[in-house]
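Peer 1: the sequence isn't on hand, but the structure is:
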């Protein structure tokens, strides 16, 4: 009896242990079906345990046995209390299990209806069930195709973003990365997912990026901006597009961020900017060189319409959009347009000298013309380089004038020299007297020529002429010499003839007049007066304090130069007075005959000098 009791107790404890394991599995296990079946089995084992009923105190009120053949009416008299309770609990547990299984089946069918839209029919025939199964299989196949299409699109997205250097990321409302497509080459998704911008981005760009993302979450608008990320070797630039994402209830769920690597375009922009700056500097130097050399470069189309020019600084302003008919004066148009049309027709470069304008405004250019050709040889237009050679042409013209004037002056000078030599020889009794006299007169003539050249052939100031010629005999700043008069410019011819007369007066003063002793003095003065409504130059040479003089009995070379030469060459009136105090010479010369006259040749000659 005790042995059977101990075995029953051991079985009861084992049952309770099994019940406890099943309950634990029902709580922590996976799958609703498995958990429900575990709970059902635990209940059956728990209710069928004798130990449970004995603890409850119900075992003594139930009959001891229950024959299988007895009916329900004899059940209470045939079974023990414990067996009856176990049977009833087992039946209740079985009924509960059936109810749970049915409920689970109904739920699965209802769920399938919700997912597929097909209402289950539990009373349907096999043919209807087969049709329903086909519809379900079709729905499942379509869903499978959609899933495969999504996977393909995801793969294509990864390929497209990888080849285009685009990174796509998703962040939740806490700005933590949830997934990433095509991270940068040196990153993998595990380095990004689950982290925030504070953990990934460099400190320099962190405030900018977080600020834009926060603004996108607050305003619900897309934010676009650029960031620069410094690196060890080189910098990287990205264009960021931050798009807020909402669910079906219009509630924000996070951000989709697109980062496009624009480093190459940025570097190209920087290179383009640097090249543009260098090109501008080179073009500026090129234009400066062209302007300094008075060179103009321009292009024209086949209609000879100006399409480009390196400068608008022309005599008529900008020429862009205008034609030669509008720009070139009519007298010069035929020559210029003929050269340009010849280049267009022959496709060969041409050079030539052209003149534009009239009179003093006429300009000369060295024009070089080349055709602009397409790859197939068709003429697009012409490019011309025009060099202003006006100064050179004027210099050449002035040189011709100088040579012509020099030839004329040389002939005149030789004529004067011959006349001086002839007159000196006739007045000199011996060769020894002839040579010094001739040299002195040639020196005076040379001094006058020096002044003419020094004043650029424009004329000689009469004061400079007197000081130079008197200075050959006595210093002009000596206290014995007084020179006074207004500035008067003498023509080269007047300077030469009046200079010879002054030389003869000074030489005579040294030999016979004021400079023949140590006490004499000389006063030279001149003034411009009006006589008979004509301006004249009144020139006075007055000597005092020298030896007593008297009128000479014969006319020498000096008297001839002073009286006859001045009268013939300059239409001068000469009055020589030999007073006891010294020689006084008064000369009146018409102003129009001794001042430089306005002639184009003489002006050009002065410019050339």
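Peer 2: Sure, I can see it. This one's a predicted model, so the numbers in the text were calculated from it and none came from an experiment. Numbers count the residues shown, from 1 in each chain.
Peer 1: from now on I want contacts and neighbour counts done on CA atoms only, so please keep to that.
Peer 2: Fine.
Peer 1: ok, residue 263 touching residue 239?
Peer 2: No - under the contact definition of C-alpha atoms under 8 Å, residue 263 does not touch residue 239, with a separation of 9.4 Å.
Peer 1: counting neighbours, what do you get for the closest residue to residue 373 other than its chain neighbours?
Peer 2: Sequence neighbours aside, residue 379 is the residue nearest to residue 373 in space, at 4.6 Å (criterion: C-alpha to C-alpha, 6 or more residues apart in numbering). A count of nearby residues for residue 379, using other C-alpha atoms under 10 Å, gives 18.
Peer 1: contact partners for residue 379?
Peer 2: With contacts defined as C-alpha atoms under 8 Å, 6 or more residues apart in numbering, the neighbours of residue 379 are 302, 344, 347, 371, 372, 373.
Peer 1: how far does whichever strand or helix holds residue 127 sit from its chain's centre?
Peer 2: Mapping residue 127 onto the secondary structure by DSSP states H and E places it in helix 126-163. What separates the centre of helix 126-163 from the centre of its chain is 57 Å, taken as C-alpha atoms, centre = their mean, to the nearest Å.
Peer 1: could you do stretch 479-499 as well?
Peer 2: Computed by C-alpha atoms, centre = their mean, the separation of stretch 479-499 from the middle of its chain amounts to 65 Å.
Peer 1: which residues sit against that stretch?
Peer 2: Surrounding stretch 479-499, the residues in contact under the criterion C-alpha under 8 Å, 6+ apart are 444-445, 448-449, 452, 457-463, 465-467, 469, 476, 520-528, 565-566, 569-570, 593-597.
Peer 1: in ChimeraX, how would I select the buried members of those?
Peer 2: Applying 16 or more other C-alpha atoms under 10 Å to those leaves a buried subset, and the ChimeraX line that selects it is:
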select :444,445,448,449,452,457,458,459,460,461,462,463,465,466,467,469,476,520,521,522,524,525,526,528,565,566,570,593,594,595,596
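Peer 1: and here's the other structure:
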């Protein structure tokens, strides 16, 4: 019957019902397969082309699905015939060079006293692919969440070790959490692909940069950083800008700071070097980077080790300089100045 033609006769005549069922099966992407009590194929409807070409009345599951799948389905269907308990099965088949997954819902039927098997077949290739992608994303999210919690725990522990009062701890801890949140916002907005250096720096500097000082001094290559690099570099930039706002150039009213990114070499491989240079308004050596302080630990140890990079913090009268080399595994140069 040509089910693409309008139905004729009474709407609910037998022929009309059959045509309506065919159309419903076709639009839903569902096939049905009938077998007698010996599992001999007797009738099929709406089979995909590759199955329809193999189907013939009197054939078997092995003729349709191949010997291995046929043996598996034969055992499963005989059990359904014996127990009357419906079950589901999935098989993967190579169709035109592509692996496709089919779900079979198998149940026993009684046709005028004769037992048989009805299999409802649907392709679930895309559904299973989406499920695999979702599981992969959830595993990645779990991994990133654990890493983030470990960073927060480390920040809390180190901040507590280097503060003498609860008020001081809360102020510094909240600032560092906000820095982490700012970096995380950029990463999330990019669907976890990372963040551009300039965007990251502006996000970290904005709460502390004086409005009267003009645009933020960020120069060089606007490298695209991995999520890992963005999170840890964000922490480093936070420590530098907070120190400047508390004791350095910003606090002194003359924010002479530059942040520059250029191409470099690290262990003989491509890298970028990010340089912070801060000219202090006087030759004071007051800062938050004393030996074993949290800021110094972050800048010299935590940040470079997290990226397998290299860092150097130079504290000299009248200047604070910080140089960080980031290996090519942690960035891409998508835009050049």
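Peer 2: Okay, I see it. For clarity, every value in this text was computed on a predicted model and none was experimentally measured.
Peer 1: care to give me the TM-score?
Peer 2: TM-score for the superposed pair, counting by TM-score structural alignment, normalised by the length of the second structure: 0.72. Supporting figures: 315 aligned residues with a C-alpha RMSD of 4.2 Å.
Peer 1: re the thing from before, adding secondary structure and distance to residue 323 of the first structure, write the contacts of residue 379 of the first structure out as TSV.
Peer 2: Putting the contacts of residue 379 of the first structure into TSV (DSSP: H, G, I helix; E, B strand; the rest coil; distance: C-alpha to C-alpha, whole Å) gives the following:
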residue	secondary structure	distance to residue 323 of the first structure
302	coil	11
344	helix	15
347	coil	20
371	strand	17
372	strand	17
373	strand	20
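Peer 1: among the residues you listed, which ones are buried?
Peer 2: Of the members of the contacts of residue 379 of the first structure, the ones counted as buried by neighbours, 16+ other C-alpha under 10 Å, are 302, 344, 347, 371, 372.
Peer 1: tell me which of those is nearest to residue 113 of the first structure?
Peer 2: When those are ranked by distance to residue 113 of the first structure (C-alpha to C-alpha), residue 372 comes first, at 80.9 Å.
Peer 1: residue boundaries of the strands in the stretch 151-300 of the second structure?
Peer 2: When secondary structure is read from DSSP state E, counting those that start in this stretch, the stretch 151-300 of the second structure shows strands at 195-196, 218-220, 224-225, 256-266, 269-279.
Peer 1: so what does the first one touch, helix or strand wise?
Peer 2: With contacts defined as 3 or more C-alpha pairs under 8 Å, 6 or more residues apart in numbering; DSSP states H and E, strand 195-196 of the second structure has these neighbours: helix 166-189, strand 224-225.
Peer 1: of the ones you listed, which stretch is the most buried?
Peer 2: Most buried of those, by mean neighbour count (mean count of other C-alpha atoms under 10 Å): strand 224-225, with a mean of 23.
Peer 1: and that strand, how far from the first structure on average?
Peer 2: Taken over the aligned residues, the distance from strand 224-225 of the second structure to the first structure averages 2.9 Å (mean C-alpha distance after the TM-score superposition for the first structure).
Peer 1: coming back round to it: so after the helix holding residue 127 of the first structure, what's the next helix or strand?
Peer 2: Scanning forward in sequence from helix 126-163 of the first structure, with DSSP H and E defining helices and strands, the next element found is strand 166-171.
Peer 1: relative to helix 126-163, how tilted is that next one?
Peer 2: 120 degrees (axes from the mean of the first three to the mean of the last three C-alpha atoms, to 10 degrees).
Peer 1: what does the helix or strand that strand 166-171 of the first structure is followed by correspond to over in the second structure?
Peer 2: Counting by DSSP H and E, the element after strand 166-171 of the first structure in chain order, helix or strand, is strand 177-181. Counting by TM-score structural alignment, strand 177-181 of the first structure lines up with no residues of the second structure.
Peer 1: and what of stretch 110-122 of the first structure?
Peer 2: The counterpart of stretch 110-122 of the first structure in the second structure, counting by TM-score structural alignment, does not exist; no residue aligns.
Peer 1: same check, this time on stretch 210-228 of the first structure
Peer 2: Under TM-score structural alignment, stretch 210-228 of the first structure has no counterpart anywhere in the second structure.
Peer 1: how far does that stretch sit from its chain's centre?
Peer 2: On C-alpha atoms, centre = their mean, the centre of stretch 210-228 of the first structure falls 33 Å from that of its chain.
Peer 1: quick one: residues in contact with it.
Peer 2: With contacts defined as C-alpha under 8 Å, 6+ apart, stretch 210-228 of the first structure is touched by 173, 197, 205, 209, 235-244, 252, 254-255.
Peer 1: can you confirm residue 101 of the second structure is in a strand?
Peer 2: Yes - looking at residue 101 of the second structure with DSSP: H, G, I helix; E, B strand; the rest coil, it is inside a strand.
Peer 1: how about the helix or strand residue 10 of the first structure falls within: buried residues?
Peer 2: Applying DSSP H and E as the criterion places residue 10 of the first structure in helix 2-28. Of the residues in helix 2-28 of the first structure, 12, 13, 15, 16, 18, 19, 22, 23, 25, 26 count as buried by neighbour count, 16+ other C-alpha under 10 Å.
Peer 1: and the helix or strand following that helix with helix 2-28, angle?
Peer 2: Once helix 2-28 of the first structure ends, the next helix or strand along the chain (criterion: DSSP H and E) is helix 32-47. Using the same axes, to 10 degrees, the interaxial angle of helix 32-47 of the first structure with respect to helix 2-28 works out to 160 degrees.
Peer 1: what packs against helix 32-47 of the first structure?
Peer 2: Using 3+ C-alpha pairs under 8 Å, 6+ apart as the contact test, the elements touching helix 32-47 of the first structure are helix 2-28, helix 81-116.
Peer 1: looking at the contacts of stretch 210-228 of the first structure, which are in helices?
Peer 2: When those are checked against helices (DSSP state H), the matches are 197, 209.
Peer 1: can you tell me the centre-most residue of the second structure?
Peer 2: Among the residues of the second structure, the smallest C-alpha distance to the mean C-alpha position (C-alpha atoms, centre = their mean) belongs to residue 137, namely 4.5 Å.
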